[in-house]
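Asks: fold the stuff below for me.
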Amino acid sequence: MSFLFFALLILASPSTFTDARCDFPAIFNFGDSNSDTGGFWAAFPAQKLPFGMTYFGKPAGRASDGRAAIDFIAQGLGLPFLSPYLQSIGSNFTHGANFATAASTVLLPMTSLFVSGLSPFSLAIQLNQMKEFRSRVLEFSPQGNYYLPPKDIFSKSLYIFDIGQNDFTGRLADIGIPGVKKYLPQVVSTISWTIKEIYNELGGRTFMVFNLAPVGCFPAFLTELPHNTSDLDMYGCMISYNNAVLDYNKMLKDTLSQTRDQLPDATLVYVDTHSVKLELFQHPKDHGFVYGTRACCGEGGGEYNFNPLVFCGNSKEINGKNISTSTCDDPQNYVSWDGIHATEAANKIVAFGILNGSLFDPPFPLSKYCDLHPIG
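Replies: Prediction:
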């Protein structure tokens, strides 16, 4: 049993928690499909089963069979699931808001969703939504029943950034690693600028920024991106693409270190979720999984069970034949849900790593600020 898994088992034990409320009264999240809790599907309603099958029993706006890592983080901090900012019915923003939408990028997309597949809700738009949210809180809270937080919440809240994957992967197949690397410094600088803006304009003081996952291990990219067998490591992941992710992550870490020096009374944490996800892909059986680089929901079977022409939950006529995806009966045995996103089981392990503080640089003991709640 690996040390990481042993640590996660300890964290999962209810005896290590209390029932006290966390000192963070709210979370404001900026991100893409990895942390979207329904924003994209509020704007473009269409999600259907099998998404949400494991926990919610119905589609719930997550790109998974169940909960996303942000759901577990909120639960661990004693907060409810984050309502999507774009969801007009049923939302409660008392404890924060989620501005993430699937297919979002850090940089402003140059084409529409229907051409490129990228969301119009880039990080700049999400920041503008955050500013508008604050204006509304200052205007209306605590008057009326608007499900809004108190006016002084913004300096006390936790701000999370889980975004950048689509900037990295969106054009990989077209322009390759060298082409993508040309604009990655702008991605990093935009994240840094956004943090400073929240610090200066909104009063935010506590920030967590997730790095990028090892995309060279994703079933979708193993199927779609050009490579040869010599580029595969002993775990079946693409070496060149994973090395490019490491280069980006180092750039992000270095930039955040510089940003931290410019914000003396802020806590700015670089969160190495990459290491946990890589561990799950490389050693799935050590963490209770059976399949690493094979999708639970997909089409085509084989090593990856991913067909770029028909995504999870969909059907399509190809060469006169109707092709439909199928879904495994045991998503808890898979790291990858649909070839691009993680299963609930994998998301839970990532969240454990975040809540126990083992992924933070610099070290940031959440237990100093919060009495963590069990997640299950």
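
Asks: please make it C-alpha for all contacts and neighbour counts, starting now.
Replies: Will do.

Asks: strands of this protein, residue ranges please.
Replies: 27-31, 96-98, 158-162, 206-210, 267-271, 291-295, 297-298, 315-318, 321-324, 326-327, 334-336, 360-361 (DSSP state E).

Asks: to residue 236, which of the ones you listed lies closest?
Replies: Closest to residue 236 of these is strand 291-295 (CA to CA; 7.6 Å).

Asks: so which elements touch the closest one?
Replies: With contacts defined as 3 or more CA pairs under 8 Å, 6 or more residues apart in numbering; DSSP states H and E, strand 291-295 has these neighbours: helix 219-224, helix 273-282, strand 334-336.

Asks: which residues are contacting that strand?
Replies: Residues outside strand 291-295 that contact it (CA atoms under 8 Å, 6 or more residues apart in numbering): 217-219, 236, 280-285, 303-306, 333-339.

Asks: can you check stretch 39-55 too?
Replies: Applying CA under 8 Å, 6+ apart, the external contacts of stretch 39-55 come out as 58-67, 84-88, 98-102, 312-313, 327, 331, 344.

Asks: please produce a PyMOL select command covering the buried subset of the residues you listed.
Replies: Listed next is the PyMOL selection for buried residues among the contacts of stretch 39-55, using 16 or more other CA atoms under 10 Å:
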select buried, resi 58+59+60+61+62+63+64+65+66+67+84+85+86+87+98+99+100+101+102+312+313+327+331+344
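
Asks: in helices only, show me the contacts of stretch 39-55.
Replies: residue 344 (DSSP state H).

Asks: may I see the ChimeraX selection of the buried members of the contacts of strand 291-295?
Replies: Here is the ChimeraX command that picks out the buried ones among these, judged by 16+ other CA under 10 Å:
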select :217,218,219,236,280,281,282,283,284,304,305,306,333,334,335,336,337,338,339
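
Asks: would you do the same for the sequence below? I want to compare the two.
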Amino acid sequence: MAISLTFIPMLSLFVMLMTCTLHANGCYTSIISFGDSLADTGNLKRSVYRSKSDPPHFLFLPYGETFFHEATGRCSNGRLIIDFIGESLGKLRISPFEKMMQTNNLKDIGQGVNFAVVGATALDSSFHQARGVYNPYTNASLGVQLNCFKKMLASICEPVSEDCKSLLQNSLILMGEIGGNDYNHPIIAGKPFDELKSYVPLIINTIATAINDMIELGAKTLVVPGNLPIGCSTTYLTIYYGSGKEEYDSTTGCLTKLNKFAEYHNEMLQTALHQIRELHPDVNVIYADYYNAAMQFYRSPQQYGFTNGALKACCGGKGPYNYNLQVACGDPSSTTCDDPDTYVNWDGLHLTEAAYRVIYKSLFQGTYTTPQYNSLCPTSTLQSREASSSLAQSS
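Replies: I've put the predicted structure just below:
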């Protein structure tokens, strides 16, 4: 069932955001996030319960079991990259947009808002529906999410005013990851790769337009992730199981063609970001290299503590990769591993908290961002233990 973020009356529920101030060390006191299941911290969960539709499998345990000890709407056993970022910036409680709308909890707004929704695409749902591809979860594309933010902002301050600009200048904008589902849904629907390749320029242009819109509103620091190496996804390894030996990377066991496709998307995205930087030299537009940050543990899983490897799902429906399209993680007939920290893959499509932690550290404490995030926020450190209580309250 399609879920839209736009139908809720927003102006009546929002009040002035607390004005954030930039730390002397260059860090931020607010996060504004857009994206899909790699960043959704509870939006789809609240939309589903409000609409009284049948909740999907990831709204139940074992999702969330490792850290939150309950299913929060995150597609993992625990925290996501956005959670680790919030911890590093002083235990920020980044509220899901839907929670803010439903509870009118004004105390959390100043620390940030998350618009990301499980299943979200960069392109509008009408684009995919016209091609016979239907999203089972949401129609909250990047454009829908951005429009929700603009309406919210208009209820807070005069657009492009100094107040609005100050708010955005002091915020870290997370623009995704977004675009992965523009490929995932068509691939699962059986669309040919030649058709998928024609989508890439449209997706990149949509992301670039959203970035430029945020800059026009006053944003000064935006993190824009690329796609993960989808050829290493347990879902696709299962779908294409039995492909010829030449289809696999002998060093990782990943599907070469799919990873090349992800690289193509990322190259085009980086070209677009370079052009945006030239137009806006006073804005920090940071490329987050999810692909190569993740390839570290796909190449050497044991080195990062993933003793059960990088390709087999912790939670799933058995088979060569413990994944079955008909038996989702959480299904009564599915199995869940004893120690998710020893696995990279959680449920076939998503990763474990341990894997997301490695990616986070590589990006925000390492060298996998361009320009390096650490040069802008040098004191960004992981404070997971201290942030436990704060995160649990914001889920």
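
Asks: related to what we said a few turns ago, now render the helices and strands packed on strand 291-295 of the first structure as JSON lines, adding distance to residue 124 of the first structure.
Replies: Output for these, formatted as JSON lines (distance: least, CA to CA, whole Å):
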{"stretch": "helix 219-224", "distance to residue 124 of the first structure": "27"}
{"stretch": "helix 273-282", "distance to residue 124 of the first structure": "23"}
{"stretch": "strand 334-336", "distance to residue 124 of the first structure": "29"}
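
Asks: looking at the strands of the first structure, which one is packed in the most?
Replies: Highest mean neighbour count of the strands of the first structure: strand 334-336, a mean of 30 (counted as mean count of other CA atoms under 10 Å).

Asks: which part of the second structure lines up with that one?
Replies: Counting by TM-score structural alignment, strand 334-336 of the first structure lines up with residues 343-345 of the second structure.

Asks: ok so, going back, would you turn the strands of the first structure into CSV with distance to residue 193 of the first structure?
Replies: As requested, those are exported to CSV (distance: least, CA to CA, whole Å):
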stretch, distance to residue 193 of the first structure
strand 27-31, 14
strand 96-98, 19
strand 158-162, 12
strand 206-210, 13
strand 267-271, 13
strand 291-295, 35
strand 297-298, 37
strand 315-318, 42
strand 321-324, 43
strand 326-327, 41
strand 334-336, 32
strand 360-361, 19
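
Asks: out of those, the one nearest residue 228 of the first structure is which?
Replies: strand 291-295 (16.4 Å).

Asks: before we move on, back to that, of the strands of the first structure, which is nearest residue 72 of the first structure?
Replies: For residue 72 of the first structure, the closest of the strands of the first structure is strand 27-31, at 12.3 Å, according to CA to CA.

Asks: post-alignment, the closest one versus the second structure, mean distance?
Replies: Once fitted to the second structure, strand 27-31 of the first structure is off its aligned match by 0.6 Å on average (mean CA distance after the TM-score superposition for the first structure).

Asks: which neighbouring elements make contact with that strand?
Replies: Contacts defined by 3+ CA pairs under 8 Å, 6+ apart place strand 27-31 of the first structure against strand 96-98, helix 123-140, strand 158-162.

Asks: got CSV for these, with distance to residue 9 of the first structure too?
Replies: Listed next are those as CSV, based on distance: least, CA to CA, whole Å:
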stretch, distance to residue 9 of the first structure
strand 96-98, 29
helix 123-140, 35
strand 158-162, 25
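
Asks: circling back to that earlier point, need the contact partners of the match of strand 334-336 of the first structure.
Replies: 233-234, 297, 301, 306-314, 351-352, 354-355.

Asks: repeat that with 7 Å
Replies: 306, 308, 309, 310, 311, 312, 313, 314, 351, 352, 355 (CA atoms under 7 Å, 6 or more residues apart in numbering).

Asks: which among those residues gets closest to residue 158 of the second structure?
Replies: Nearest member of these to residue 158 of the second structure, counting by CA to CA, is residue 351, at 40.1 Å.

Asks: skipping its backbone neighbours, what lies nearest the closest one in space?
Replies: Nearest residue to residue 351 of the second structure, sequence neighbours excluded (CA to CA, 6 or more residues apart in numbering): residue 345, at 4.3 Å.

Asks: that older thread, do you know which of the helices and strands packed on strand 291-295 of the first structure lies nearest residue 156 of the first structure?
Replies: Using CA to CA, the nearest of those to residue 156 of the first structure is helix 273-282, at 24.0 Å.

Asks: against the second structure, where does that closest one fall?
Replies: Counting by TM-score structural alignment, helix 273-282 of the first structure corresponds to residues 290-299.

Asks: same question, stretch 182-189 of the first structure
Replies: Taking TM-score structural alignment, stretch 182-189 of the first structure hits residues 198-205 over in the second structure.

Asks: before I go, just wanted to say thanks for your time.
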